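K.L.:
no sequence on this one, just coordinates:
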């Protein structure tokens, strides 16, 4: 799984790295098992530096956004060859 969390909040580089790390909790909440040695779960974080915001609030929202995005992607994916999509099971 690969994804990107984008925010318009202003955080220093260290906090953005932490946000990327915390956002992986959204993967863990939506995919089981997650973060195994056989997958490449990766999240990037981009910031527009437009507003001041609470890091804790943005972290909570990022985790939930990642979780919801995975579920939405799973539900709307189409069958590809022999790989059945959720909606076709």
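P.N.:
Everything's here; your move. Everything numeric here is computed off the predicted structure, so don't read it as measured data.
K.L.:
C-alpha only now, for contacts and for neighbours.
P.N.:
Fine.
K.L.:
in the protein, which spans are helices?
P.N.:
Ranges of helices within the chain are 13-30, 55-76, based on DSSP state H.
K.L.:
which parts of the longest one are buried?
P.N.:
This means helix 55-76. Neighbour-count burial for helix 55-76 flags 55, 58, 59, 62, 63, 64, 65, 66, 67, 68, 70 (criterion: 16 or more other Cα atoms under 10 Å).
K.L.:
same thing with the first one?
P.N.:
Counting neighbours by 16+ other Cα under 10 Å, one finds that the buried residues in helix 13-30 are 16, 19-30.
K.L.:
need the longest strand for the protein.
P.N.:
Ranked by residue count under DSSP state E, the longest strand found in the chain is strand 42-51.
K.L.:
another structure for you, compare them:
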């Protein structure tokens, strides 16, 4: 009691044949920077931002969801593309964890804080 199903394990065991009801398992993220990047570079930042989703969501990018990362750059300062992408991925991961920790259950589906008490799960529990 008090635990979430391991969605990836359930899928691998053949216990999940279709989407989990209405397709509502989408995670949206935005990586915004003040760097002066071209369209191609901003696309790379978005691609790297997907690493943040993969670090904290399993499964991610299945046919059951619409996980996506958008990126934008305001063009104010020079910056290293790889550094911005790496930091962006770390920020996406942290944002997803914060969202999961602060969410409340809805429609009979419990959230992490509902299972761990009002204080929510410890950081180590959510990241494990």
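P.N.:
Here it is on my side, so go on. Since this is a predicted model, take the numbers as computed values, not measurements.
K.L.:
Superposing both, give me the TM-score.
P.N.:
After superposition, the two chains reach a TM-score (TM-score structural alignment, normalised by the length of the first structure) of 0.95; 89 aligned residues with a Cα RMSD of 0.8 Å.
K.L.:
re earlier: go through the buried residues of helix 55-76 of the first structure and name the one nearest residue 5 of the first structure.
P.N.:
Nearest to residue 5 of the first structure among these is residue 62, at 6.7 Å by Cα to Cα.
K.L.:
Out of the helices of the first structure, which is closest to residue 46 of the first structure?
P.N.:
Nearest to residue 46 of the first structure, of all the helices of the first structure, is helix 13-30, at 7.9 Å by Cα to Cα.
K.L.:
circling back to that earlier point, next, format the helices of the first structure as CSV and append distance to residue 85 of the first structure.
P.N.:
Compiled in CSV, these are given as follows (distance: least, Cα to Cα, whole Å):
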stretch, distance to residue 85 of the first structure
helix 13-30, 16
helix 55-76, 8
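K.L.:
Quick one, which of those gets closest to residue 40 of the first structure.
P.N.:
Taking Cα to Cα, helix 13-30 is the member of those nearest to residue 40 of the first structure, at 11.6 Å.
K.L.:
That closest one vs the second structure, average distance?
P.N.:
Taken over the aligned residues, the distance from helix 13-30 of the first structure to the second structure averages 0.6 Å (mean Cα distance after the TM-score superposition for the first structure).
K.L.:
Could you tell me where that helix falls in the second structure?
P.N.:
Aligned by TM-score structural alignment, helix 13-30 of the first structure falls on residues 39-56 of the second structure.
K.L.:
Stretch 55-71 of the first structure now?
P.N.:
Against the second structure, stretch 55-71 of the first structure falls on residues 81-97 (TM-score structural alignment).
K.L.:
residues in contact with the matching stretch?
P.N.:
For stretch 81-97 of the second structure, the external contacting residues (Cα atoms under 8 Å, 6 or more residues apart in numbering) are 29-31, 33, 37, 41, 44-46, 48-53, 55-56, 126-127.
K.L.:
The same query, at a cut-off of 7 Å, please.
P.N.:
29, 31, 41, 45, 48, 49, 50, 51, 52, 53, 55, 56 (Cα atoms under 7 Å, 6 or more residues apart in numbering).
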